[in-house]
Structure formats: structure tokens, C-alpha cells
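In: Sequence first, predicted coordinates after that:
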Amino acid sequence: MNVGVGNVTFEPGCRNNWHIHRGGFQFLLVTGGEGWYQEEGKPAQFLKAGDVIVTHDGVKHWHGATKDSWFEHIAITAGTPVWLEPVDDEWYSNL
């Protein structure tokens, strides 16, 4: 299986853009801090160490730190990421 593995750290308030994984998937293994994960059309999920997220092929989502905490996860990813629009600042600040 051809996958990429990365140890990802977000500083407080940092998050990635909405994105999808085309022709693949992504596992997020949360290792530290507090963060958020959201799939399009669903509520944001609060994440902490020990949580595991599975994102299936083509599912639009984002993830990142809470406003007040660093956030770390190991990402195991297959397929090609397609980067989309930023997460709305005003919406994020109300999480």
C-alpha cells in the first residue's frame, strides 16, 4: 500500500483549508493538544489525544487546532489531496 505518513503540529488557532483526498483516504491519530475536525454538512468534532478519525475518499473536510491549544496528530494518507477554500474565520472563532 502506498501511503504518506506525517507528524503534523498546528499552533493555537491554526487550521488547514477545506480539502478532499481523491482516490484515497486519511487516518488522523491524535497525539496531543486539542483540535477540531469537520466534514462538510456535519457539526465540528472536538478532538483530544487518543482520538482517531477516518476520512473516506472524496469527503470534504478540514482539521486544526482550537483557538487556545496546540494540536498534534499523525496523518496516514493515500491518494491526492485537492485543496479548497479556507475555513471561514468568523465561523471558526465561534467554535
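Out: Arrived safely.

In: For the rest of this, base every contact and every neighbour count on C-alpha atoms.
Out: Noted.

In: Going by secondary structure, the residue nearest the centre of the chain is in what exactly?
Out: Nearest residue to the geometric centre of the chain (CA atoms, centre = their mean): H63, 2.5 Å. Assigned by DSSP states H and E, H63 belongs to strand 61-65.

In: take the one below as the second:
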Amino acid sequence: MDIKSSGSIPTRRAPEEWFTGTVWQDPIIQAPSPARLISVVVHFEPGARTAWHTHPLGQTLYVVSGAGLAQVWGEELREIRAGDVIWIPPGEKHWHGAGPANSMSHIAMQEALDGNAVEWMEKVSDTQYSGTE
């Protein structure tokens, strides 16, 4: 058993190449092999969002606070709120983040396949984010 004490893992700024706006991450777990679970609390400031991406084994999001947006490639923009649980199937191209006027925090849970849990792609444009594209 391994117990990480509260506050022992520092908050980190999310990498600019994968996110637009100010995003903070609080790691929960990156389980050692043979387990594959990776989980993190992600805090998005208003207007902040991920780039388009996929997960080889899918992803579950649990919205902890605030209001945000999520979209699957080629589909309508969706609103997400505190208490919502979102399942993204393996290989589905998508993005998620805060709404334009509200912050949003979610717990992201995904499994790694051969050490890889995500494939990052292009950034979400402002027109995609606003739903005008």
C-alpha cells in the first residue's frame, strides 16, 4: 500500500502545447504497472480548454465544480456542469474545458495502453470553442 499525504504532490501548470488558457492540474494517481489508471483533477479558468485529443482506452470525466463545454469531433457543442459524468469512448476525438464566463474543475480518469493514455492533436480554434464553426 502506498499513501500519498494531502499536499505532498504539487499542483502543476498544464502544458501550453496541449491547452489554451490557464489550466492547473493536481495529480491523483499514475498507478504502476501492471495497473494502467491515471487520474488528475484539472482546474480550468474561464475560457480555458484542452486541445483536441483521443484516449486509446477511453476517458471518464467527473465534473466537480463550475460549468464547462465538451465536444466530439463533428458533433454539437455540449454544456457540462458539476455532478455530470462524461464517458468518452476509445479513439473518440474530443475536447473539454471551462465555459467563457465560468471556471470548471473535473476529475479525469483514463487508462494507459502500452504506457500511453492520450494522443494530443491540434488546438481548438476560437470559432470551434464558441460553436460558430
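Out: Structure's in. What do you need? Source: prediction; values computed, not measured.

In: corresponding residues in structure 2 for the strand holding H63 of structure 1?
Out: Mapping strand 61-65 of structure 1 onto structure 2 (TM-score structural alignment) gives residues 94-98.

In: in the superposed pair, what's the mean gap between that stretch and structure 1?
Out: Following the fit onto structure 1, the mean deviation recorded for stretch 94-98 of structure 2 is 0.2 Å by mean CA distance after the TM-score superposition for structure 1.

In: Let me see the residues that make contact with the helix or strand just after the strand holding H63 of structure 1.
Out: Of the helices and strands lying after strand 61-65 of structure 1 in sequence (DSSP H and E), the nearest is strand 71-83. Strand 71-83 of structure 1 has contacts (CA atoms under 8 Å, 6 or more residues apart in numbering) with 2-12, 17-35, 64-65.

In: Stretch 52-62 of structure 2 too?
Out: 82-95, 106-113, 116-124.

In: Quick one: map F25 of structure 1 onto structure 2.
Out: Aligned by TM-score structural alignment, F25 of structure 1 pairs with G58 of structure 2.
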